[in-house]
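In: Have a look at this prediction, sequence included:
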Amino acid sequence: MAPRVLISDALSPAAVQIFKDRGVEVDFQPNLGKDKEKLAAIIGNYDGLAIRSATKVTPKIIEQATNLKVIGRAGIGVDNVDIPAATAKGIIVMNTPFGNSITTAEHAITMMLALAREIPQADASTQAGKWEKNRFMGVEITGKTLGVIGCGNIGSIVADRAHGLKMKVIAYDPFLSPERAVDLGVEKVELPELFRRADFITLHTPLTEKTRNIISADAIATMKKGVRIINCARGGLVDETALRAALDAGQVAGAAFDVFTEEPATQNVLFGHPNVICTPHLGASTTEAQENVALQVAEQMSDYLLQGAISNAVNFPSITAEEAPRLKPMVELAEKLGSFAGQLTETGLVKVQITYEGHVAQMKTKALTSAALAGLLRPMLQDVNFVSAPVVARERGIVVEEVTREHEGDYESLITVTVETERRTRSVCGTVFADGRPRIVNIKGIRVDAEFGKSMLYVTNDDAPGFIGRFASLLGEAGLNIATFNLGRDAPGGNAIALVEVDGEVPAEVLERVGKIPNVQQARALRF
């Protein structure tokens, strides 16, 4: 059955056609996003929801989205989607961060040039018939220093365009490597140095608690007198009140803003100042950019719904179309190993270590770790899923460690889940053979070779004669048919385990009787 996607905002006909061409059933209702009640009433019928900014995906809508697997936002901002609610429900949220990068970078450069030459003010004056030739004395761009705060995708394009204008570019970005800075031809500096040296400052960083008011009154006081500030990134990066005071005092010569702390910005402290240029969040507003992000979101959503490939998700690691088929059996293995450990865990979890050896260590281990955590936590927290598991683990203070190693043992790929609780540490290892089916190959250091069955019995005991006969007889008397029987021990007469697949549920009274067999340490029923 073909997946169904609802488009509740205005996406281009070409994007609609992409869904159809890929074999996705699409329902195009471009005005539906404005009607929350109607959207909530029908959202349960769809596997995917494609939106722009008009649709607000609230917890109430997500609650009704019983089949929804993916939300695709045509654009970079996902402020209109409740990410925690979507994550908790296991819904992938994608955006298109690169579809409008060139357009936004060009807007920043345009704003900088307009600011340098006071273009909007000169235009208004000239069209009013004033011809104030001596009033508008601008500054040259050539040879000036441009400070770029945030040198990611958009910031690096701005730097490239600035080089074309013969500017010197300095950049502050904690994630910018020295090698990448050399490739971009920018000088990497710390923030205080950028403030001290820049003639123009342009912002291209997301809004976080660390970047909020990154340009503050204190920061402005350290800048060159006559600096010009451009913000086409996010409202809230600049303390607008402090900037207005600096403009009034002449410390800042001008500002060009496309984004504001509160939007729509029908009033703002910056409005009305003669050296301020404002546009209504036009950074991504070109015909090409709007088309690009629409086509991109259609491709991304189709890839996920049809192939399991994940790109540009804000709440899950990316998985390419090539990786998805190879990853799928490993995801199943990781989840079942996690589930095995979770079903045996009775006390509070303290730490989880997931070790990847061999070929699997080269795969997207973040996705595998999410699967292992989902399996581990689900026996205790029923509604946890692949997407929400890392968040749930973090909220509960569980330490999660990933370890990757080269090929060491008998298996091409090996995943080990080690769980540390308040009382003990337990580990279980598994692999996937050529048949594609996941197997347990080691429990607590004891070698076994067992496939995961739907219903299983796990028994630990002292290795002594007579156990197997009594155990098998007891299951037979209870009418439980044995499908597979797997045994292992660490040494003759030492610790032993039995992992037995049975047909049907294991009644509690049978479990109790198994626990009373001499030398049995524990008996647990498992479901996979």
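Out: Cool, the structure landed. Source: prediction; values computed, not measured. Residues are numbered from 1 along each chain as shown.

In: alpha carbons only for contacts and neighbour counts from here, please
Out: Will do.

In: Which positions in stretch 279-286 come out as buried?
Out: Buried residues in stretch 279-286, counted by 16 or more other C-alpha atoms under 10 Å: 281, 283-284.

In: end-to-end on that stretch?
Out: One end of stretch 279-286 to the other measures 14 Å (C-alpha to C-alpha, to the nearest Å).

In: Would you pull up how far that stretch lies from the middle of the chain?
Out: Mean C-alpha position of stretch 279-286 versus that of the full chain (C-alpha atoms, centre = their mean, to the nearest Å) differs by 26 Å.

In: before we move on, what about stretch 273-293?
Out: 26 Å.

In: And for stretch 208-215?
Out: Distance, stretch centre to chain centre, for stretch 208-215: 21 Å (C-alpha atoms, centre = their mean).

In: ok, and here's another one to check against it:
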Amino acid sequence: MAPKVLVSDKLSETAVQIFRDRGIDVDFMPEVGKDKEKLQEIIGQYDGLAIRSATKVTAKLLEAADNLKVVGRAGIGVDNVDRDAASKKGVIVMNTPFGNSITTAEHAIAMMFAVARQIPEASASTQAGKWEKSRFMGVELTGKTLGVIGAGNIGSIVCDRARGLRMKVVAYDPFLSQERADKMGVEKVELDELLGRADFITLHVPLTDQTENILSRENLEKTKKGVRIINCARGGLVDEQALADLIEAGHVGSAGIDVFAEEPATENPLFGLPNVVCTPHLGAATSEAQENVALQVAEQMSDYLLTGAVQNALNMPSVTAEEAKVMGPWIELAGHLGAFIGQMTDEPMQAINILYDGAAAEMNLEALNCAVIAGILKRANPDVNMVSAPVVAQERGIKTSTTKQGKSGAFEGYIKVTVVTAKRERSIAGTVFSDGKPRFIQIKGINIDAEVGRHMLYTTNEDAPGIIGTLGRTLGDNGVNIANFTLGRKEAQGEAIALLYVDEPVRAEAVKALQDTGLFGQVKPLAFDVA
């Protein structure tokens, strides 16, 4: 019996035909994605669901999706898909991470031109029968400094186009290596320097805890007088009220905004201000990009449903069915090892070195490598998956090396991950016990035995009496319950570490309370994707 796919959003007829040509039974119902009750009523019939942004794949919908095997999102963002619920249901979630990069980059460049020459207002004035030539004095892009916040896939394209316009480009990206910056022909700078030097600033980062409100009022006030701000990335990166205030005050010259903190944006403090260009999230809205991502998702879903091949999956590695049973726990471990180092490292990474020992060395190392790299990069880019991770790492100039060796210790096998930056090396090792559960077994060369939990806390200190009591008492006073407590040290009175598995995320007040004791070097809350 042929697999059955529902297309519940607007995909091109060419993309729908791909399913048919591959022998898949497809129902093209582009309006049903907006009808939650109807979608829930019929979803149980389908093996695959192809969507854009209108369809909401919720936990409730997935409960009714008894036959669903794959959700394919034509585009990058999967905010409309409950990935945790999909993973628990055994449903693969795919996206198309590179299909609209050029389109979004071009929209950012178009916004730069629009605000530099006041094109929308000049057009409206002229079509209203006015001839206000002296009112619309613009500025050239040539010779100006463009500050690019986020030099990943889209940001790097913007850098290339801007250099073609003879702009000087400075880039801030904690994961951009100097070697990669040199190849791109841009100057790598810290954020404060970029803010102070740039004539135009454009954002190309995902919305994460680290990037939210990155152009805060405080940071906007650090910019050059007359700076022009472009955001075609994500709403929530810019303090919209602060930006509006600074435009009205004359500090910010103009802004081109394609994305908003609340969408659809029917009201916003930026609306109606002079020389502010606003568009309704059009970054990926070209016929070429929409066609590319639609064709790509149709091919990916067809490949999976017919052959089991997995591409651009956000919640599953590229692993054959034969490998999956044995490798599953090791892939999970690899992701946790990467996530630990990714959360601990704030400096640009130059290299990722992965050592496979014993039984681990006999597995599909490419998939394990992808899991490690994806774990490391997810902190900076939540959209990274195990397929796109090596490409993203390469774009950022991060070199990856793999070493295999025979069984060398007490464990049947283990994985050790080392990240190299300009200032230091940081390493962590882990294994999978006979119960199938991943464990951390070594951090910074210090042996431990730590179960991996969803919420954890890592601390360092000089080995001395009273540390454990202080740690437990301070966390208790701040309402943190400890599920598991692991200690390690190199030698008596030497460097020591603690890794705690706790029931809830450790809040900032608890971190500060520990820091205020003066006993701890590092106090770092960690989070892991643990079912």
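Out: Good, I have the coordinates. The model shown is predicted, which means the values in this text are computed figures rather than measured ones.

In: Quick check: TM-score for this pair?
Out: The TM-score (TM-score structural alignment, normalised by the length of structure 1) is 0.65; 368 aligned residues with a C-alpha RMSD of 2.9 Å.

In: ok, back up a step: any chance of the buried residues of stretch 279-286 of structure 1 in JSON lines with secondary structure and distance to residue 115 of structure 1 as columns?
Out: Listed next are these as JSON lines, based on DSSP: H, G, I helix; E, B strand; the rest coil; distance: C-alpha to C-alpha, whole Å:
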{"residue": "281", "secondary structure": "coil", "distance to residue 115 of structure 1": "17"}
{"residue": "283", "secondary structure": "coil", "distance to residue 115 of structure 1": "16"}
{"residue": "284", "secondary structure": "coil", "distance to residue 115 of structure 1": "19"}
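
In: from the residues you listed, which is closest to residue 524 of structure 1?
Out: Nearest to residue 524 of structure 1 out of the buried residues of stretch 279-286 of structure 1 is residue 284 (C-alpha to C-alpha; 57.5 Å).

In: Where do the helices of the stretch 351-500 of structure 2 begin and end?
Out: 365-377, 389-395, 467-477 (DSSP state H, counting those that start in this stretch).

In: The last one aligns to what range in structure 1?
Out: Under TM-score structural alignment, helix 467-477 of structure 2 corresponds to no residues of structure 1.

In: Next, the buried residues of that helix.
Out: 471-472, 474-475.

In: Just name the closest of those to residue 33 of structure 2, please.
Out: So of those, ranked by how close each gets to residue 33 of structure 2 (C-alpha to C-alpha), first place is residue 475, at 46.0 Å.

In: Skip the chain neighbours and tell me the closest residue to residue 295 of structure 1.
Out: residue 15 (4.8 Å; C-alpha to C-alpha, 6 or more residues apart in numbering).

In: which stretch of helix or strand covers that neighbour?
Out: helix 13-21 (DSSP states H and E).

In: Which other helices and strands does that helix contact?
Out: Helices and strands touching helix 13-21 of structure 1, as assessed by 3 or more C-alpha pairs under 8 Å, 6 or more residues apart in numbering; DSSP states H and E, comprise strand 25-28, helix 287-307.

In: Would you mind saying which of these lies nearest residue 110 of structure 1?
Out: Nearest of those (C-alpha to C-alpha): helix 287-307, 16.1 Å.

In: Enumerate every residue touching residue 156 of structure 2.
Out: Residues counted as contacts of residue 156 of structure 2 (C-alpha atoms under 8 Å, 6 or more residues apart in numbering) are residue 184.

In: where's it, which helix or strand?
Out: Counting by DSSP H and E, the element that carries residue 156 of structure 2 is helix 153-164.

In: Which other helices and strands does whichever helix or strand comes after that helix contact?
Out: Downstream of helix 153-164 of structure 2, the next assigned helix or strand under DSSP H and E is strand 168-172. Packing partners of strand 168-172 of structure 2 (3+ C-alpha pairs under 8 Å, 6+ apart): strand 145-149, helix 153-164, strand 187-188, helix 191-197.

In: could you measure the closest residue to residue 402 of structure 1 other than its chain neighbours against residue 369 of structure 1, distance?
Out: Using C-alpha to C-alpha, 6+ apart and skipping residues adjacent in sequence, the residue nearest residue 402 of structure 1 is residue 354, 5.1 Å away. From residue 354 of structure 1 across to residue 369 of structure 1, the span is 7 Å (C-alpha to C-alpha).

In: Find residues that contact each of these two.
Out: By C-alpha under 8 Å, 6+ apart, the residues touching both residue 354 of structure 1 and residue 369 are residue 402.

In: Give me the more crowded residue out of these two.
Out: residue 369 (27 against 24; other C-alpha atoms under 10 Å).

In: Pretty sure residue 61 of structure 1 sits against residue 40.
Out: Yes: taking C-alpha atoms under 8 Å as the definition, residue 61 of structure 1 is a contact partner of residue 40 at 4.8 Å.

In: Mind checking which of the two has more residues around it?
Out: Each of residue 61 of structure 1 and residue 40 has its neighbours counted (other C-alpha under 10 Å); residue 61 has more, 22 against 18.

In: Give me the contact list for the strand or helix carrying the more buried one.
Out: Element membership for residue 61 of structure 1 (DSSP H and E) is helix 59-64. Residues outside helix 59-64 of structure 1 that contact it (C-alpha under 8 Å, 6+ apart): 36, 39-41, 43-44, 82, 85-86, 89.

In: Please apply the same query to stretch 165-182 of structure 1.
Out: By C-alpha under 8 Å, 6+ apart, the list of residues contacting stretch 165-182 of structure 1 from outside reads 141-152, 159, 162-163, 185-191, 194, 198.

In: do that again at 6 Å, thanks
Out: Here stretch 165-182 of structure 1 makes contact (C-alpha atoms under 6 Å, 6 or more residues apart in numbering) with 142-151, 186-191.

In: same question, stretch 233-244 of structure 1
Out: Identification of contacts with stretch 233-244 of structure 1 by C-alpha under 6 Å, 6+ apart yields 204, 212-217, 259-261, 270.

In: what's the closest residue to residue 68 of structure 1 other than its chain neighbours in contact with, if anything?
Out: Nearest non-adjacent residue to residue 68 of structure 1, counting by C-alpha to C-alpha, 6+ apart: residue 47, 4.3 Å away. Contact analysis of residue 47 of structure 1 by C-alpha under 6 Å, 6+ apart lists 3-5, 67-69.

In: Give me the subset of those residues that lies in helices.
Out: Using DSSP state H to define helices, no part of the contacts of residue 47 of structure 1 is located there.

In: Among these, which one has the most neighbours?
Out: Most neighbours among these, by other C-alpha under 10 Å: residue 5, with 29 neighbours.

In: does the residue of structure 2 most remote from its centre count as helix, strand or coil?
Out: For structure 2, the largest distance from the centre (C-alpha atoms, centre = their mean) belongs to residue 129, which lies 47.3 Å off. Recorded secondary structure, residue 129 of structure 2: coil (DSSP: H, G, I helix; E, B strand; the rest coil).
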